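Student: Make a model of this:
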Amino acid sequence: MKTKTLFYRLLLIGSFWLMLGCGPVIVTSRPTSPPPPWFYPNRMELVRYVYFPELTIYYDLHSSMYVYLEGGVWIRRKVLPPRYRTYNLSRSRYVRVRDYRGDQIDQYHQERNDRGRSNLERKRTRT
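Tutor: I've put the predicted structure just below:
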């Protein structure tokens, strides 16, 4: 009988000791990180990407990553490379990409990369 009570006491003390090593568990339904300060300070919209046409940079709001072209390859990073650090994104013009929510923003960019060159496909005729 004494061994059973001793066993239960040790088990109880051991379980308390194990619980001390556990940190708090936080469960939330909010996004893990808020949008950057340059994007919608007062409201949220249902867009996934924001495009900066002067810099040819996309920002993925879903994964909080910048997507930019470097050496012909699209790169995803949490921070911009040093060549973009002189730009103030709060004051830069940006376009909300409302019609695309997929993961392959490079294909979206190639399909819609007319950016002022829409007359290249038309042949000019003399009249």
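Student: Could you use CA atoms for every contact and neighbour count after this?
Tutor: Will do.
Student: Report the distance from the longest helix seen in the chain to the chain centre.
Tutor: Criterion DSSP state H: the longest helix present in the chain is helix 2-20. Put simply, helix 2-20 sits 47 Å off its chain's centre (C-alpha atoms, centre = their mean, to the nearest Å).
Student: and what of stretch 24-36?
Tutor: With C-alpha atoms, centre = their mean as the basis, stretch 24-36 stands 14 Å off its chain's centre.
Student: Proceed likewise with the subsequent sequence, for comparison:
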Amino acid sequence: MKTLKLLIAGFGLFVASSLQAQVSVNVSIGSRPDWGPVGYTEANYYYLPDIEAYYDVRASNFIYISNGNWIRGRYLPARYRNYDLYNGYKVVLTDYHGARPYAHFNTHRVKYYRGNRPHTVVVRDVHHYHDNHKHYKKHKAKKHHRHHHDD
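Tutor: Okay, here's the model as predicted:
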């Protein structure tokens, strides 16, 4: 009877430690890297124009081109060993939710070119941006028109 109680207690400890290990592993999956822009929890990908690569936030890996093929890897290749991820230009892609952000590489490459040093750019739903932009133009035109009549 004493042996049975010890076995049950041992099994209980084993199960408890396994559950604790699962929780700690799940917490780290898909979290923003230390060098990633703060405050963009909805982002699945970052585009890194200076090295023409992507970072998959959920999978915690880089996507870069090598010999004409897109490669996924936990680390950047050796040719980027001196690239500073903390201070490099990053574009937060919040409007793409598929598995291949590089399908839009030609667009990203032109729009967010190498050596451009603005602050981190956030790409949101394009339709929403244009709607707000039209509203801004209309509002600005009304203000200008009103000012013109005052003269």
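Student: Tell me how the two chains score on TM-score.
Tutor: Once superposed, chain against chain, the TM-score is 0.68 (TM-score structural alignment, normalised by the length of structure 1); 107 aligned residues with a C-alpha RMSD of 2.5 Å.
Student: residue in structure 1 matching Arg32 of structure 2?
Tutor: Correspondence of Arg32 of structure 2 to structure 1, assessed by TM-score structural alignment: Pro35.
Student: That match against Ser64, yeah?
Tutor: Yes - if you go by C-alpha atoms under 8 Å, Pro35 of structure 1 and Ser64 touch, sitting 7.4 Å apart.
Student: Looking at those two, which is more packed in?
Tutor: Ser64 (19 against 15; other C-alpha atoms under 10 Å).
Student: quick one: what's aligned to that one in structure 2?
Tutor: Residue pairing (TM-score structural alignment): Ser64 of structure 1 is matched to Ser60 of structure 2.
Student: Would you mind measuring from that match to Asn132 of structure 2?
Tutor: Distance of Ser60 of structure 2 to Asn132 of structure 2, given as C-alpha to C-alpha, to the nearest Å: 33 Å.
Student: and what of Phe62 of structure 2?
Tutor: Between Phe62 of structure 2 and Asn132 of structure 2 the computed distance is 33 Å (C-alpha to C-alpha).
Student: ok, which stretches of structure 1 are helices?
Tutor: Using DSSP H, helices in structure 1 cover 2-20, 105-111.
Student: and of these, who's closest to Ser92 of structure 1?
Tutor: Minimum separation from Ser92 of structure 1 across those (C-alpha to C-alpha) falls at helix 105-111, 19.1 Å.
Student: Show me what counts as buried in that closest one.
Tutor: Neighbour-count burial for helix 105-111 of structure 1, with 16 or more other C-alpha atoms under 10 Å as criterion, is recorded at Ile105, Asp106.
Student: Then stretch 63-77 of structure 2?
Tutor: Applying 16+ other C-alpha under 10 Å to stretch 63-77 of structure 2 flags Ile63, Tyr64, Arg72, Leu76 as buried.
Student: can you give me the end-to-end distance of that stretch?
Tutor: In stretch 63-77 of structure 2, first residue to last residue: 10 Å (C-alpha to C-alpha).
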